[in-house]
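> Predicted model and sequence below, questions to follow.
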Amino acid sequence: MARFLFTTWEGGGHVQPMLLVARDLAARGHAVLVLSDPCNAPDAAALDVPFRAWTTAPFQTGKSRDDDRLKDHEADNPLAVIQRLLDRVMAGPALAYAHDTLAAIDAFAPDVVVSQELLLGPMAAAEARGLSLALLAANIWSLPTMPGAPPFGAGMLPAANDEERGMHAMVGQMSRTFFQAGLPDLNAARAALGLAPLEDLFAQLDGARAILLATSKAFDFAPEPLPAPFAHVGPYLADPAWVQPLAPPPDDAPLVVVSFSSLYQAQEPVLRAIIAALGQLPVRGVVTTGPTIDPAEFEAPANVAVVRSAPHGALLEDAALFVTHAGHGSALRPLMAGVPLLCLPMGRDQNDNAARIVHRGAGLTLPADADSDAIAAAVRCLLDEPAFRTAAQTLGAAIRADEAARDAAAVLEGLAP
């Protein structure tokens, strides 16, 4: 039996996959402990995963829009988003995260520390204790450290020629430079831990013996073969613990499911436009607002139900279309059910996920400020043209195969003494 300490933070869709990996290790007879925000304790309890809350590091006790400490929807450019990540997650609180991680290490005595890829503090804590470190990314890789991958954030396709490869390299280097603003804070934390300073913020990731991408190889644009220490381990997706049951609206009309981020991205305007668009069409609509938005804020026509949550796994069995911001889980789960998507990305990894969907012919993309007429036209197109569903079924079958072969637990076992 080995012992695995997982560290993550309340950043939306990456929490549930880490809990699922921890559960798999526990089922294989290992001891696990997840260190995260108090608001994630119910999700851990639902999977019977031992849990410990951050106390010194920043933490959230709830999942409302007021609880969100990143508030990246208030940033008006990519550089401002990076600065918020550095100040509020990656570098500014690195020492606080390290202190909490060291306390958990001393109490739990893990053999391996598994960190979410943005938490530099726990990585430094593992280094200070001389422990094996792995990173677990529950999405496509978001940092400018993977050679040969399209730059993150803009929805770029794989480079097809030298000119595009040069453009990708330039954009990646610019992004890498922007992140160096967090280096003084990280080095201050390292000094407090008795560690030598780094010349590059991303050198902190070099201590990872494995970087696990909990996404589908069939979905990703990553280079083949992946450079070490990266490895695709398959998607880990499930309904979170806070989801409530809901029966689909009765009727024979096509079912359109709408879901945007479980975090707050100021998505009220786009949800209103989608609701108005569905009201123009002979469809049944189910709109889930998530924990950060009250369904009572929306007026809906008779053919559209607006609820806080619903079991997407069950709804997708009957769905004809999924309308989404294209977060990682919201992109893969419809595809795995063979359902095409209409994507209205709002930032983060969403442009990149949407690009992968559209490139494979499994959906369409509109800007997040599209009006209801444009959304209605796109919905009609996706429902009327069978090629979209065929492409979604083809891609979905490959993603399901990657899910069936997922092996994060086996890879992590190989890191234990």
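All right, it came through fine.

> CA only for contacts and neighbour counts going forward, please
Will do.

> element containing the nearest residue to Leu281 once chain neighbours are set aside, please.
Once flanking residues are discounted, Leu281 sits nearest to Ala376: 7.3 Å by C-alpha to C-alpha, 6 or more residues apart in numbering. Assigned by DSSP states H and E, Ala376 belongs to helix 372-384.

> let's bring in a second model and compare:
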Amino acid sequence: MRVLFTTVPLHGHFFPMVPLAHALRTAGHDVLVAAPVNFTGVITEAGLPAVPTAPPLNFAEIMIKDRNGRPVAPAKSAAERHEIAGRAWGRLTARTLQRTLDVVDRWRPDIIVSEPSEHAGALAAASRGIPWIEHGWGISTMPECRPPAADELAAELSGLGLTALPEPDLHLHVCPPSMQRPHAPGSRNQRMRYVPYNGPATLPDWSLAERDRPRICLTFGSILPRFGSGDFRGLLTRIATALPGLGTDLVVGVEEQIAAAWQPLPPGVRSAGWLPLSLVAPSCDLIVHHGGSGSTLTALAAGLPQLALPQTADQFDNAACISVLGAGRQLLDDVTVEAILAACRELLTDPGYRKHAAALAAENASQPTPAEVVEVLHELTSTLV
């Protein structure tokens, strides 16, 4: 079986698909991952073969400018956030569609697996009669973004003889059932255990050393420290400086060029730089993050309480879900250093949060493995082709 994966050039969208891609290769199937050329290095670092679908694409340009280069007005509501994101994914699809079609026609995959924001793979599958799987990356796949994406892609859809974005032959969900948003009526669904992958990594020696103080991990992913609104870097610095005041060790996961500006590191900070979250989380007692799907589900897999400070997109869904299920807290309006310290103190001292986090970790571990899902995909292609 030949399986083509397609992804937008974002770590948090691609990383959840890596375990399934490796499971397919281990089972003897051919795998290829398609993305803009400036993301192919991330794919090959994951040990997977890549094929470019577009020249280098500037993510910020795609998000903040329309097709004519005009600035996109900032969102003032959740509906506007979905509109802006959906249209951005539509613009990205328009840039990658032709090359994706060429890859499909020449490589001839038996099945296409795409993450929810990458529509070129779905369009290629629909137009070429190939089974298509939507591989989720978190609690929500943001279906609210699909209508504006379809509107943005009206010309491309028409050119392929399509009237709407196609529905997948299978939705693949990678979060525990208790966290999942309701499915679309009549949709076919398959669950899979979330297996954290955060990029190539070496286990830090200090993560295995004995310790006599709680350890907090602070991370805000790969996008917000670079593109976050307002004085986001300043807030991150203030949080990192204040947290050791709780009598804890602090591990900061942030890109090296940002961490370099903090030298010398604030007292009590154990490390700074790009950290392998899946390897570091089990050695921590609490994670403070932005509510990104990768951070949320990696912490969940480790049974770790969380404090989420959501900023955009599905981060609000992730933060709310963790809070409602008692595995952590979220801060929305009162995002001050004082409020963060108070929330961290509560999360470290109330054992109920760790109890609920452990229950979610166990629920995740009970889901089908990527290897088991490979058999599901094989059976699916046999019945659909």
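Nice, I can see it. Predicted model only: the values in this text are computed from it and were never measured.

> TM between them?
Superposed pair, TM-score by TM-score structural alignment, normalised by the length of the second structure: 0.85. Supporting alignment: 368 aligned residues with a C-alpha RMSD of 2.9 Å.

> Show me what the residue nearest to Leu281 of the first structure aligns to in the second structure.
Matched by TM-score structural alignment, Ala376 of the first structure corresponds to Leu341 in the second structure.

> isn't Tyr353 of the second structure right next to Leu307, touching?
No: taking contacts as C-alpha atoms under 8 Å, Tyr353 of the second structure lies outside contact range of Leu307: 10.6 Å.

> joint contacts of those two?
328, 347 (C-alpha atoms under 8 Å, 6 or more residues apart in numbering).

> quick one: Ala188 of the first structure from Asp100 of the first structure, how far?
17 Å (C-alpha to C-alpha, to the nearest Å).

> Please identify which of those two sits among more neighbours.
The neighbour comparison of Ala188 of the first structure against Asp100 (other C-alpha atoms under 10 Å) goes to Asp100, with 22 against 18.

> Quick one: the helices in the stretch 101-250 of the second structure, in order.
Ranges of helices in the stretch 101-250 of the second structure, per DSSP state H, counting those that start in this stretch, are 120-128, 146-152, 154-159, 224-227, 232-242.

> And the first one, how far out from the chain middle?
Read that as helix 120-128 of the second structure. A distance of 22 Å separates the centroid of the chain from that of helix 120-128 of the second structure, by C-alpha atoms, centre = their mean, to the nearest Å.

> what do you get for the second one?
Its chain's average C-alpha position is 21 Å from that of helix 146-152 of the second structure, according to C-alpha atoms, centre = their mean.

> What are the contacting residues of it?
With contacts defined as C-alpha under 8 Å, 6+ apart, helix 146-152 of the second structure is touched by 82-84, 86-91, 157, 164-165.

> And stretch 180-196 of the second structure, by the same measure?
Contacts of stretch 180-196 of the second structure with the rest of the structure, by C-alpha under 8 Å, 6+ apart, involve 16, 19, 139-140, 169-176, 278, 294, 297-298, 301, 364-370, 373.

> Could you work out the end-to-end span of it for me?
Note: stretch 180-196 of the second structure ends 18 Å apart using C-alpha to C-alpha.

> ok, now stretch 210-219 of the first structure?
For stretch 210-219 of the first structure, the end-to-end distance is 20 Å (C-alpha to C-alpha).

> Tell me roughly how far the helix holding Ala376 of the first structure lies from the second structure on average.
Averaged over the aligned pairs, helix 372-384 of the first structure sits 1.3 Å from the second structure after superposition, using mean C-alpha distance after the TM-score superposition for the first structure.

> Name the residues of that helix that come out as buried.
372, 374-376, 378-379, 382-383 (16 or more other C-alpha atoms under 10 Å).

> Quick one: the residues you listed as CSV, columns for distance to Pro269 of the first structure too.
Below are those laid out as CSV (distance: C-alpha to C-alpha, whole Å):
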residue, distance to Pro269 of the first structure
Ser372, 10
Ala374, 14
Ile375, 13
Ala376, 15
Ala378, 18
Val379, 18
Leu382, 22
Leu383, 23
